[in-house]
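Asks: kindly return the folded structure for what I paste below:
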Amino acid sequence: MTIDYSKNNGLVPAIIQDVSTKTVLMLGYMNEEALKKTLETKLVTFYSRSKQRLWTKGEESGNVLRLIDLKVDCDNDTLLISVNPEGPTCHKGSDTCWNENNTQNFGFLTHLEDVIASRKNNANKETSYVASLFAEGINKIAQKVGEEAIETVIEAKDSNDDLFLNESADLLFHYLILLQAKGFKLNDITEVLIGREK
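Replies: The predicted model follows:
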């Protein structure tokens, strides 16, 4: 790995990202010595511009960043470091230096889960399909998942991709509703799958 330390007085930016959630936790700076120590100890070490010395994240708090992977960008002057964080990353006690929670995010599917939760808790069952399903109870929700699963299987056996994709979307949507009716979210399913990984 070739790293260009010449552009910023011997330092390169190091973007720290949680390996599991992909959340950006912080930005620090490394010199050649900090990178060498990081690779040797597997604990992320920076060069502190204010203290003018090497600084291993968590050396006082215990909230270390365990190195998983390291990549250099296309210009060879920025690092992307994947870590397993132990405790909050920010010195102010938050998960990230942007005061965000370091939680699993599935992009649009996480947004959809939030919409379902909002409709479940706040919407009128007369005007909201989601609220009406929750009002009818777990049996109706489970029945809808079963119906959508059968329709998805039927469309999988035909050649109309548009119908297959639409039925698949219906199945996933109703499955997300079923998960919440049982008190769970996608993250709970992810944890089970991770536990099965060999």
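Asks: hey, let's count contacts and neighbours off CA atoms from now on
Replies: Will do.
Asks: can you give me the helices in this structure?
Replies: For the chain, the helices defined by DSSP state H cover 32-41, 108-122, 129-136, 138-156, 161-181, 186-196.
Asks: and the contacts of the first one?
Replies: Residues external to helix 32-41 that are found in contact with it (Cα atoms under 8 Å, 6 or more residues apart in numbering): 5, 10, 11, 43, 44, 45, 46, 47, 54, 67.
Asks: please report how far the residue nearest in space to the middle of the chain lies from residue 88.
Replies: Compute the mean C-alpha point of the chain, and by Cα atoms, centre = their mean the closest residue is residue 21, 2.6 Å away. From residue 21 across to residue 88, the span is 14 Å (Cα to Cα, to the nearest Å).
Asks: tell me the contacts of residue 19?
Replies: Counting by Cα under 8 Å, 6+ apart, residue 19 has contacts 68, 82, 83, 84.
Asks: cutoff 10 Å now
Replies: Residue 19 sits next to 67, 68, 69, 81, 82, 83, 84, 85 when contact means Cα atoms under 10 Å, 6 or more residues apart in numbering.
Asks: need the buried ones from those selected in ChimeraX.
Replies: Burial among the contacts of residue 19 is assessed by 16 or more other Cα atoms under 10 Å; the matching ChimeraX selection reads:
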select :67,81,82,83,84,85
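Asks: for comparison, sequence B:
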Amino acid sequence: MKPDFNKNKDGLIPAIIQDVQTLKVLMLGYMNEEAYEKTIKDKKVCFFSRSKQRLWVKGEESGNFLMLQSMELDCDKDTILIMARPLGPVCHTGTDTCWGETNKETFGFLTALEAVISDRKKEMPEGSYVSSLFEKGINKIAQKVGEEAVETVIEAKDNNDDLFLNEAADLLFHYLILLQAKGFELQDISKTLQERHL
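Replies: The predicted structure is shown next:
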């Protein structure tokens, strides 16, 4: 299915650019049929610049191209969702996105939990279980991960899903603490897995 470029008098339709890896919305541009075809052909996202009144390949001056990964049309065929891999900051101001956001991979609640663990490590509040583990050092943290892994395996062999999920949650929680103790985050693990996948 091709976009319906005839819906607007100027032949332009919006193109929303999303990072294929982080899923962050990076920018919004406009395409005419020629820009659309050039994007497919060259695998670099091309827009029609309304201010310059010409085709414009994102990154043609900066080198921060948007490498095409996929394109989808909305239900009315008048908006394109482009999944791309950015080769640098996207906004002309130098920020990662046109909304000034950092284009960092996030993992929903787990990212928020990582932030709490990081705060406990920095602040070391009295009475905090996480802080007490950091106080005891890497050997104790690694031991806890090992214990939780064994308990998860034991529960995996039984039929009680609640117990299994609770042990799996304990394992993941302590694993996040271990990552922080070693100076890493889930983002580092994700990057390693992605490199193996390529």
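Asks: could you report the neighbour count for residue 92 of structure 1?
Replies: 10 (other Cα atoms under 10 Å).
Asks: check residue 152 of structure 1 too.
Replies: The number of residues near residue 152 of structure 1, taken as other Cα under 10 Å, comes to 20.
Asks: ditto for residue 161 of structure 1
Replies: Around residue 161 of structure 1 there are 11 residues (other Cα under 10 Å).
Asks: for it, which non-adjacent residue is closest in space?
Replies: residue 155 (8.0 Å; Cα to Cα, 6 or more residues apart in numbering).
Asks: okay, the helices of structure 1 in a markdown table with distance to residue 58 of structure 1 next?
Replies: Converted to a markdown table, the helices of structure 1 look like this (distance: least, Cα to Cα, whole Å):
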| stretch | distance to residue 58 of structure 1 |
| --- | --- |
| helix 32-41 | 13 |
| helix 108-122 | 31 |
| helix 129-136 | 45 |
| helix 138-156 | 46 |
| helix 161-181 | 37 |
| helix 186-196 | 26 |
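Asks: which of the contacts of helix 32-41 of structure 1 fall within strands?
Replies: Residues from the contacts of helix 32-41 of structure 1 lying in strands, with DSSP state E as the criterion: 45, 46, 47, 54, 67.
Asks: just the buried members of those residues?
Replies: Counted by 16+ other Cα under 10 Å, those give 45, 46, 47, 54, 67 as buried.
Asks: spit out the contact partners of the residue lying closest to the third one once chain neighbours are set aside.
Replies: Nearest in space to residue 47 of structure 1, with sequence neighbours left out and distances taken as Cα to Cα, 6+ apart, is residue 54 at 4.5 Å. Under the criterion of Cα under 10 Å, 6+ apart, the contact partners of residue 54 of structure 1 comprise 29, 30, 31, 33, 34, 35, 37, 45, 46, 47, 48.
Asks: how about those in TSV, adding distance to residue 103 of structure 1?
Replies: Below are these laid out as TSV (distance: Cα to Cα, whole Å):
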residue	distance to residue 103 of structure 1
29	25
30	26
31	30
33	32
34	28
35	27
37	29
45	24
46	25
47	28
48	28
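Asks: looking at these, state which has the most neighbours.
Replies: residue 45 (28 neighbours).
Asks: what does that one align to in structure 2?
Replies: For residue 45 of structure 1, the aligned residue in structure 2 is residue 46 (criterion: TM-score structural alignment).
Asks: what's the spacing between its match and residue 131 of structure 2?
Replies: 50 Å.
Asks: with residue 4 of structure 2 instead?
Replies: 57 Å.
Asks: neighbour-wise, which of the two wins?
Replies: residue 131 (20 against 17).
Asks: wait, what's in contact with the more buried one?
Replies: Counting by Cα under 10 Å, 6+ apart, residue 131 of structure 2 has contacts 117, 118, 119, 120, 121, 122, 123, 124, 125, 177.
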